[in-house]
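1. Predicted model follows, preceded by the sequence.
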Amino acid sequence: MKNQLYFVLTWITMSLGGIMFSCSDAPKETTSRNTIEGATVIEDKIKRGSYLVKAMGCNDCHSPKKMSANGPEIIPELLLSGFPAERPLVKFDSKLIPAGFTMFYPDLTAAAGPWGVSFAANLTPDATGIGNWTEEQFRKAITQGKFKGLEGTRPLLPPMPWTNYTALSNQDIGSIFAYLQSIKPVKNKVPAPISPEKF
């Protein structure tokens, strides 16, 4: 009888010890694994966003460029920072606009047309860019053409092709936003648009 009681008590003790041991280690392993998997998911999201930004041609207008022997080249430290605020506007013949012409600044960061003059926005995570935006604001801006992604604001002006992006999935928009939030912030308050009557 004593042997049976001893066996039962030993089994209970070992079982409880095993449960306590496995419980004390499980959260650490799960947390560690979840952290690694979470970091991988974010990294993959940012990579996807980088791919989409390049494929969609966002740098064409939103990244200032310098002229080189190979033509316009992106200025890396100004990546996606929009029309440089301190840059003077190139003079152009505004009489051509009513005739149906559209003109671009040499590096494509500004454009003039029947809508007036528009400047490519700062897409970096600085406060002068989209640093204070929510993903929902970004979604509204890129798929509904709302300035700063806010209701009751002016529409985004040409040449921003937001109508091409209305069918983007929430997943793709989230990836683009994650990528833009990961790049170097650039302080650059882009000028307000100029209406046609102020040419």
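-> Arrived safely.
2. contacts and neighbour counts: CA atoms only from here.
-> OK.
3. Does residue 187 touch residue 130 like I think?
-> No: under the criterion of C-alpha atoms under 8 Å, residue 187 is not in contact with residue 130, lying 10.8 Å apart.
4. Take this one as well and set it beside the first:
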Amino acid sequence: MKVFAPLVFTGLLCACAPPAPAPATTEVAGPSDIEIGRYLIRIGGCNDCHTPGYLQADGKLPESQWLTGNPVGFRGPWGVTYASNLRLTTQTVSEDDWVAMLAHRSDAPPMPWPITRAMSSGNHRSLYRYIRSLRPAGPPAPQRLAPGERPSTPVIDMVPVAPDAP
């Protein structure tokens, strides 16, 4: 019994200890960087904004049309932003600069930067390699506009509207 009591006490201490913290990021695994990147693009909703007509087509657009930027802007208190042509962007920035951008950037709403900042650098690299594999296509997206500047393109207003009074 004297040998058993310390074991029980040690077991209880271990059971009451706080759990180990979860890792800050989780690495998505797959057969290749290209497949991982394609998967992340699909589940991350990247095409929703960066591919014209993707939502209207219920996601049924060929990959050859993916990630070419969007001429429809998002207007809010920040001005007007446009979803960039990622296929051109990955041709003009290095892989390391891409990883740094996805890990640290926080401007240009409504881009969901918290999502990209939560990804691992390995997944950032998979995104870069997948997008680069698509090759350049399409024109650059329009430039961001400051608050008060008038857009020459269609926009989606991102300002909440209060309901009508009864």
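-> Here it is on my side, so go on. From a predicted model like this one, the values you see are computed outputs, not experimental measurements.
5. Overlay them and tell me the TM-score.
-> TM-score for the superposed chains, counting by TM-score structural alignment, normalised by the length of structure 2: 0.63, backed by 121 aligned residues with a C-alpha RMSD of 2.5 Å.
6. coming back round to it: and residue 187 and residue 130 of structure 1? which has more neighbours close in?
-> More neighbours surround residue 130 than the other of residue 187 of structure 1 and residue 130, with 22 against 17 (other C-alpha atoms under 10 Å).
7. my guess is the more buried one contacts residue 123, does it?
-> Yes: using C-alpha under 8 Å, residue 130 of structure 1 makes contact with residue 123 at a distance of 5.6 Å.
8. Name the single longest helix found in structure 1.
-> Criterion DSSP state H: the longest helix present in structure 1 is helix 2-55.
9. Quick test: name the residue nearest the centre of structure 2.
-> Geometric centre of structure 2, nearest residue: residue 116, 4.4 Å, by C-alpha atoms, centre = their mean.
10. Tell me the helix or strand right after the longest helix of structure 1.
-> The helix or strand immediately downstream of helix 2-55 of structure 1 is helix 58-62, counting by DSSP states H and E.
11. In structure 2, what range does that next one match?
-> Helix 58-62 of structure 1 corresponds to residues 46-50 of structure 2 when matched by TM-score structural alignment.
12. so what corresponds to the residue nearest to the centre of structure 2 in structure 1?
-> In structure 1, the residue matched to residue 116 of structure 2 (TM-score structural alignment) is residue 165.
13. Contact partners for that match?
-> Contacts for residue 165 of structure 1 (C-alpha atoms under 8 Å, 6 or more residues apart in numbering) come out as 142, 143.
14. give me the element residue 117 of structure 1 is part of.
-> For residue 117 of structure 1, the enclosing helix or strand under DSSP H and E is strand 116-119.
15. Which SSE is immediately downstream of that strand?
-> Where DSSP H and E defines the elements, the next helix or strand beyond strand 116-119 of structure 1 is helix 135-144.
16. how far apart are that following helix and its match in structure 2?
-> Per the superposition on structure 2, helix 135-144 of structure 1 and its aligned residues are separated by 1.3 Å on average (mean C-alpha distance after the TM-score superposition for structure 1).
17. Past that helix, which element shows up next along the chain?
-> Downstream of helix 135-144 of structure 1, the first helix or strand assigned by DSSP H and E is helix 170-182.
18. tell me what that next one is packed against?
-> Counting by 3 or more C-alpha pairs under 8 Å, 6 or more residues apart in numbering; DSSP states H and E, the packing neighbours recorded for helix 170-182 of structure 1 are helix 2-55, helix 135-144.
19. Could you provide these in a markdown table, with additional columns for distance to residue 82 of structure 1?
-> Below are those laid out as a markdown table (distance: least, C-alpha to C-alpha, whole Å):
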| stretch | distance to residue 82 of structure 1 |
| --- | --- |
| helix 2-55 | 14 |
| helix 135-144 | 16 |
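20. Mind putting the ones you listed into a markdown table with mean neighbour count and distance to residue 174 of structure 1?
-> Shown next, in a markdown table, are these (neighbours: other C-alpha atoms under 10 Å; distance: least, C-alpha to C-alpha, whole Å):
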| stretch | mean neighbour count | distance to residue 174 of structure 1 |
| --- | --- | --- |
| helix 2-55 | 13 | 8 |
| helix 135-144 | 20 | 7 |
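21. Of those, give the one that comes closest to residue 192 of structure 1.
-> Nearest to residue 192 of structure 1, of all those, is helix 135-144, at 16.5 Å by C-alpha to C-alpha.
22. Which residue numbers in structure 2 does the strand holding residue 117 of structure 1 align to?
-> Aligned using TM-score structural alignment, strand 116-119 of structure 1 spans residues 79-82 in structure 2.
23. and the strand holding residue 117 of structure 1, how far from structure 2 on average?
-> Per aligned residue, strand 116-119 of structure 1 averages 0.6 Å (mean C-alpha distance after the TM-score superposition for structure 1).
24. and that strand, what other elements does it pack with?
-> strand 110-113.
25. What is the strand it packs on packed up against?
-> strand 103-104, strand 116-119.
26. Now do the contacts for the nearest residue to residue 86 of structure 2 once chain neighbours are set aside.
-> Residue nearest to residue 86 of structure 2 in three dimensions, not counting chain neighbours: residue 67, with 5.6 Å by C-alpha to C-alpha, 6 or more residues apart in numbering. Contacts were defined as C-alpha under 8 Å, 6+ apart; by that measure residue 67 of structure 2 touches 46, 47, 50, 51, 85, 86, 87, 131.
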